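Student: sequence plus predicted model, see below.
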Amino acid sequence: MKQDTIGSKVLAFLAGNLLDPTPFNYRFGYLYLNRTSKVIVEETDTYIDSGMRMTQEAVAEIMQKFAQASEDPAERIAARDEALDLFLDAAGELARETQRQAGDVGRDIAEESQVIREGAEGEDLTSAIGRIVDRAAQAERELANSSNRIDRLQRDLEEARNKALVDELTGIANRRAARTTIQDLETRKVRYCIAIIDVDHFKSINDTYGHTVGDRALKLVATALEESLAPWPVARWGGEEFLVIAEIPDPARMVEKVQAAKDDLAFRKLRLRETDEPMNPITFSAGVAGCSSTSEQTLRRADNALYKAKQSGRNTVLIAPETGRVGDA
């Protein structure tokens, strides 16, 4: 299918469903007409086969399902960002629509009131009062409908925002949420420390027991870290790495707590769910750093300390000094 042809067909598809030719909708139409995504094709065909017109809400829902089904993290993040933009646009348009409705009601009631003030009597007076009552009742219904739509948009927006900041596998904060937290600390000029934690020999867990067990192991580590390091927030930084952020100025104090969390995890007696056979202990290595002049420098120093910890034999927590060589905790 030639590019100019598919472009015309996408625009025709959008026009046929009264959808605005926005980048979000164009991408949806392009993926559907190219039969690129099974999720998009099946969901959209269901609407079309039932004779229903595609609505903007339906497109957003389908694209969200497409994002959730995608194995590409970047694809999921991009689709979530688009959904957030869509919800914000819809909320803005709804607010403007409500304002227009309020203005129309005011004008209609003002016109009928003028008729009464000019001395309407008998049936004319009764009719004018009836029209005011009817218009007020209609306005109340429209306002209730708008209020329900706003509530629904708020719920959808909150859900989309939460999903954009949560790691799907472990249920804890993701990399984006962690960066947002760090940015907020720096904006408020709060001193902080971070720890980058890496599960030791994670590949061997996947190779020995399979990826399903590997996923369960990551969930276990996430839960264990949240329990041991509370109230400090823990985020999945990527792969088998986790990031911990502490609003404290002393990295040595953070090292102590991360070390205790490491020991607590290593002492757990783990068994394979399917066979009840014992599993090797899960350990991790970590690098800790106090905040530098920029978040990137802080992250780099913590990552360098983590690298040294892994080089030194793993199952170790190292602290990144302000200058000089990385030292053992």
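Tutor: Cool, the structure landed. Numbers count the residues shown, from 1 in each chain.

Student: only C-alpha atoms for contact and neighbour calcs from this point on.
Tutor: OK.

Student: and the helices in the protein?
Tutor: Assigned by DSSP state H, the chain shows helices spanning 3-16, 23-33, 38-49, 56-69, 73-117, 122-164, 175-187, 202-209, 211-229, 251-266, 295-311.

Student: now for the shortest one, which elements pack on it?
Tutor: Counting by 3 or more Cα pairs under 8 Å, 6 or more residues apart in numbering; DSSP states H and E, the packing neighbours recorded for helix 202-209 are helix 211-229.

Student: now for the helix it packs on, which elements pack on it?
Tutor: Other elements packing on helix 211-229 under the criterion 3+ Cα pairs under 8 Å, 6+ apart are helix 202-209, strand 234-238, helix 251-266.

Student: so for V39, which of these sits nearest?
Tutor: strand 234-238 (26.1 Å; Cα to Cα).

Student: tell me the buried residues in that closest one?
Tutor: For strand 234-238, burial by neighbour count (16 or more other Cα atoms under 10 Å) applies to 234-237.

Student: so the residue nearest the centre of the chain versus A173, what's the distance?
Tutor: The centre of the chain sits closest to A164, judged by Cα atoms, centre = their mean, with a distance of 1.1 Å. Relative to A173, A164 is positioned 9 Å away (Cα to Cα, to the nearest Å).

Student: CSV for the helices of the chain, including distance to F242?
Tutor: Shown next, in CSV, are these (distance: least, Cα to Cα, whole Å):
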stretch, distance to F242
helix 3-16, 42
helix 23-33, 32
helix 38-49, 31
helix 56-69, 22
helix 73-117, 17
helix 122-164, 17
helix 175-187, 9
helix 202-209, 13
helix 211-229, 8
helix 251-266, 12
helix 295-311, 11
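
Student: next up, a second structure to put side by side with the first:
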Amino acid sequence: MNKDLQELTDDTIREIRKLEIVLPEIYRDIFYAMAKKRGITINEDDKEEALTYALVKIQKLSQETQKSAHELQEHVAQAQEAVENRDDEALHTIQDDLMALEKKIKRLQHEIYLDSLTGMFNRRWLFEKFLDDNTFTCKGSFAFLDINDFKSVNDSYGHETGDKVLQVLARVLQKMENVSVVRFAGDEFVIVSIVHSSEKLHQMLSTVYKNLKSTPLKTGEQKFFVSFSYGVSDFDTGDTFSDVYIRVDALIYQDKANHKAEKV
């Protein structure tokens, strides 16, 4: 399976896990929507290969998660028995087993909550960390951004270069202090802070924008520049994700219009 198709399939799996639905029609709709947005043409062989890969991966992760949960229960029961019997040797053995199990669980969490391309948190982590049933459980500031003309980067320099652009932007955003950065989908990123006001977050992103826009990126002998559009809003406990997203989406639309006006 080629890299673009594998990443597309992995991202589709993450979307399904977030929805907690594994139905063929849901998988198909999300898969083709993502493919269309990324400009990836899917033929019948690709579809069959991607579906097989996805089902195997979902089944494996589900089995490993269930097995880890069962092992954890067994170790806890064994530890309780060892404590009651004052069996130090058994406790040491159980401790070693629990450390190994902890590493395994962390690996599974890495698989579930981190984006494979950028190593950043994914949408599922965002929703489980800050929301309950689409409603924010805390207050803070929220930013949404996407790369300007990202499709032209892929078309001009190839998807591998496009991936590197996403990785560069991810690393730059991660340098911001007291924020959580999420790769939401494709070239879209979400930044959440429970420390900074929307004004402060806007200032921080403005600095990132200016630095990125003035820094040439290189592929082979070619140099090019990238920039992004963004919107920032405060959110409060009880606000819905949809309402906050609508606010920042309107700001992104205006930001993009301003960028286009600057080029004229």
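Tutor: Alright, I've got the coordinates. What you are looking at is a predicted structure, and each value in this text was computed from that prediction instead of being measured.

Student: just the helices of the first structure: most buried one?
Tutor: helix 295-311 (a mean of 21; mean count of other Cα atoms under 10 Å).

Student: so what's the closest residue to the residue nearest to the centre of the first structure other than its chain neighbours up against?
Tutor: Closest residue in space to A164 of the first structure, ignoring its immediate chain neighbours: R80 at 6.2 Å, by Cα to Cα, 6 or more residues apart in numbering. Contacts for R80 of the first structure (Cα atoms under 8 Å, 6 or more residues apart in numbering) come out as 64, 67, 160-161, 163-164.

Student: tell me the one of these nearest D151 of the first structure?
Tutor: Distance to D151 of the first structure across the contacts of R80 of the first structure (Cα to Cα) is lowest for A160, with 14.1 Å.

Student: what residue in the second structure is paired with the closest one?
Tutor: Aligning on TM-score structural alignment places A160 of the first structure opposite L108 in the second structure.

Student: quick check, the residue nearest to the centre of the first structure in contact with I77.
Tutor: Yes. Contact criterion Cα atoms under 8 Å: A164 of the first structure and I77 qualify, at 6.7 Å.

Student: next, count neighbours for S193 of the second structure.
Tutor: When neighbours are counted by other Cα atoms under 10 Å, S193 of the second structure registers 19.

Student: I figured it hits F142, correct?
Tutor: Yes. At 6.6 Å, S193 of the second structure and F142 qualify as touching, with contact defined as Cα under 8 Å.

Student: now do the same for H159 of the second structure: its match in the first structure.
Tutor: Using TM-score structural alignment, the equivalent of H159 of the second structure in the first structure is H211.

Student: again, but for I194 of the second structure
Tutor: Under the alignment (TM-score structural alignment), I194 of the second structure pairs with E247 in the first structure.

Student: just give me the neighbour total for that match.
Tutor: Neighbour count for E247 of the first structure, taken as other Cα under 10 Å: 16.

Student: roughly how far apart are it and A289 of the first structure?
Tutor: 12 Å.

Student: swap in A90 of the first structure?
Tutor: Counting by Cα to Cα - A90 of the first structure and A289 of the first structure are separated by 43 Å.

Student: thought L169 of the first structure was touching T212?
Tutor: No. With contact defined as Cα under 8 Å, L169 of the first structure does not count as touching T212 (11.1 Å).

Student: ok, back up a step: residues shared between the contacts of E247 and A289 of the first structure?
Tutor: C193.

Student: can you pull the contacts of F224 of the second structure?
Tutor: Going by Cα under 8 Å, 6+ apart, F224 of the second structure touches 216-218.

Student: so among those residues, which ones count as buried?
Tutor: If you count burial by 16+ other Cα under 10 Å, the buried members of the contacts of F224 of the second structure come out as L217.

Student: need the contacts of F224 of the second structure in JSON lines (columns: distance to V172 of the second structure).
Tutor: Output for these, formatted as JSON lines (distance: Cα to Cα, whole Å):
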{"residue": "P216", "distance to V172 of the second structure": "14"}
{"residue": "L217", "distance to V172 of the second structure": "13"}
{"residue": "K218", "distance to V172 of the second structure": "16"}
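
Student: of the contacts of F224 of the second structure, which belong to strands?
Tutor: Counted as lying in strands by DSSP state E, out of the contacts of F224 of the second structure, are 217-218.

Student: nearest to E15 of the second structure, of the contacts of F224 of the second structure?
Tutor: E15 of the second structure has its nearest neighbour among the contacts of F224 of the second structure in L217, at 30.6 Å by Cα to Cα.
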